[in-house]
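> here's my sequence, what's the structure:
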Amino acid sequence: MSRTRIPVGRVELAALAPGTIEAAPGPVIGLTDTGAAASIGPGRGHTLIVAWPGLGTTTVLRTLAAQYARRGTHVDVLDVSGQHAWARGQQRVHLHEDAGSIHRRLLQLAAQVRAERKGPPRVVLVESDQTINTLLRFRHYPHPGGTGLDALTTVLAGGLLCGIRVVMACRAVPVPIAHVAQDLFATRLLAAPSPRTWQLVGAPGAPVPDEPYRAGLMHLVHGGGHQRVRLLQLTPLQAAHLATTSGPIGRPTRWRRPRLRRRLHACHLARLAAPAASTFQIPRIQGDFR
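Sure, this is the predicted structure:
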């Protein structure tokens, strides 16, 4: 029996049926084998994305950030690699690009979790291992709240009760949380997972997917099952447009320089109607005009 073959590549925004993003219970990740929209609903907890660079991690984070902001959720993007420049200046998307800013933000969120203080819905997106490694090398003064990584662990453990959701992307499951990764992350997106990755965060009892690396193709694992998903691709311009609008989605128009329209008065019309005078012609006098 031949296996169903799906087209390789990401899904463009124009390929979605009208109203798909508005009707979904959560941000749309992409399309399944049957063409149905796969989304992250309210009860799907934290999200872990395990994939090598170039297979769609930045695409997923950008797509989720724009849709969460569109739904009125505050978004913190922790990124030191410069992949999310589109988020600068956004109203509901806050971009943290240096280790100090990331460290302070995580400590603030951890303090909120420890105080069991529920706030407005918030999503924290952690871009790649580079951000985590930067926090490991970050030197800071002793703080009673601990390090940034300790604060991130605190947010993962109790953030959902305070309205904070984490979406973290990495190449492999971090060793310190490998034994509790399935408990911390109810939703997992895996791109061509290795046997170890599938054993740690894959679908229980399901065989390891035997597929090559394909950009834009991942396995969505949730609730003991899994399905293949073609990722929805939003360009930086589309993400910025989607994050700032709440009405029906349309294609963002390209910015054009406005045309300068002259208002032609009677004197201008007279000049245009008169023949062009050469430098060798005698200038007209006032009596010539009738």
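> please count neighbours and contacts with C-alpha atoms only from this point.
OK.
> list the buried residues in the longest helix along the chain.
Secondary structure of the chain read by DSSP state H shows that its longest helix is helix 99-114. Residues of helix 99-114 classed as buried by neighbour count (16 or more other Cα atoms under 10 Å): 99, 102-103, 105-107, 109-113.
> so what's residue 209 up against?
Contacts for residue 209 were tallied using Cα atoms under 8 Å, 6 or more residues apart in numbering; they are 192-193.
> to compare against the first, here's another:
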Amino acid sequence: MNKTALPTKLSFHAPDLREQIEALPEGTALIGISTHGDAIAVDLDAECPHVLVCTATGGGSTTVLRSLTAQFLHQGAHALVLDPKRISHLWAKGLPTVTHRGNVAGIHDALVGLGEELARRLDLDDSELDAAPRLIVSVDSAHAALRQLTRYWETFRGKDDPHTSPAVAALEAALWTGRAARVHVILVGTPSTSPLGAAPHEMFGTVILARVTTSTWQRLAPLAGPAPKPSRQDGRVHVVQHGEDAHETQAIWMTDADVVTWLIDVEAPES
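Take a look at the predicted model:
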């Protein structure tokens, strides 16, 4: 199949793209358009329920996390956005169905609350769970967040408290049991780095990679063939699904303003 010439940037305002996104079924979000002209999407119900985004600096991981989270919010989901840099997801502040946390104490408390909500949802019967909104846990800069949480817990952990941070334990529990509770994690980073080492990459049905090293590719996409040559094109990623299907894809570009305008249901301005 011949490759398609893609635009240098796939804007949310591209002709018919917004309509295509809004026509997707609940639980499905568009990542972008492949170089073969196919729509590449993630389906949280049909595949493993979580998404892993791993890129080098400037590879577009924050943009991908923002775009996917916004699409699920538009479908009626709620979201917990963990932003250890504090400024990467300012769009999330003030939206009624989004909890945004940036400082380590806030992230810790939010994840402890997530653990409690996960336990509550696992006790619901099917009809009650179906009525609960899907919950998206978006974790940017996961390496930094997990290191901060571990250090934070050590500052006040008592001798009878567990060694592992309860916040980290809650995130790990969401990865293992989230499908049964309509809880889904979009994680920017890698799951194999301590202290989240018990959650293998198999927990992520969709893996989005950009500008990664050959060793990282082999670790996160071992069945998807040899690592491709990294692209310097902004927004160009490789999407690996079902463990072996890799699609070179131009990811959707949605600005903070695009997201807020769309989610408050005001017609988006022309770009």
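> name the residues that touch the longest helix of the first structure?
Contacts with helix 99-114 of the first structure, where a contact means Cα under 8 Å, 6+ apart, come from 78, 80, 96, 118, 131, 134-135, 138, 145-148, 151-152, 154-155, 158-159, 162.
> mind checking what helix or strand follows that helix in sequence?
Read in the C-terminal direction, the helix or strand following helix 99-114 of the first structure is strand 122-126, with elements assigned using DSSP states H and E.
> now the angle from the helix or strand just after that following strand to helix 99-114?
Remark: after strand 122-126 of the first structure, the chain's next helix or strand is helix 128-137, criterion DSSP H and E. Angular relation of helix 128-137 of the first structure and helix 99-114 on a 0 to 180 degree scale: 90 degrees, by axes from the mean of the first three to the mean of the last three Cα atoms, to 10 degrees.
> what residue in the first structure is paired with residue 37 of the second structure?
With TM-score structural alignment as the matching criterion, the partner of residue 37 of the second structure in the first structure is residue 35.
> would you agree its match falls within a strand?
No. Counting by DSSP: H, G, I helix; E, B strand; the rest coil, residue 35 of the first structure is not part of a strand but coil.
> quick one: neighbours of it, just the number.
Applying the criterion other Cα atoms under 10 Å, we find 12 residues in the vicinity of residue 35 of the first structure.
> ok, it to residue 95 of the first structure distance?
Taken as Cα to Cα, to the nearest Å, the spacing of residue 35 of the first structure relative to residue 95 of the first structure amounts to 33 Å.
> now do residue 144 of the first structure
Separation of residue 144 of the first structure from residue 95 of the first structure (Cα to Cα) stands at 25 Å.
> spatially central residue in the first structure, please.
By Cα atoms, centre = their mean, the first structure has its centre lying nearest to residue 62, at 1.6 Å.
> which helix or strand contains that residue?
Residue 62 of the first structure belongs to helix 57-70, assigned by DSSP H and E.
> whereabouts in the second structure does that helix align?
Residues 61-74 of the second structure are matched to helix 57-70 of the first structure when aligned by TM-score structural alignment.
> with the first structure superposed, average distance for the matching stretch?
In the superposition with the first structure, the average deviation recorded for stretch 61-74 of the second structure is 1.1 Å (mean Cα distance after the TM-score superposition for the first structure).
> list the contacts of that stretch.
For stretch 61-74 of the second structure, the surrounding residues in contact (Cα under 8 Å, 6+ apart) are 21, 26-31, 53-55, 78-79, 88-89, 97, 136, 138, 140, 186, 188, 251-255, 259, 262-263.
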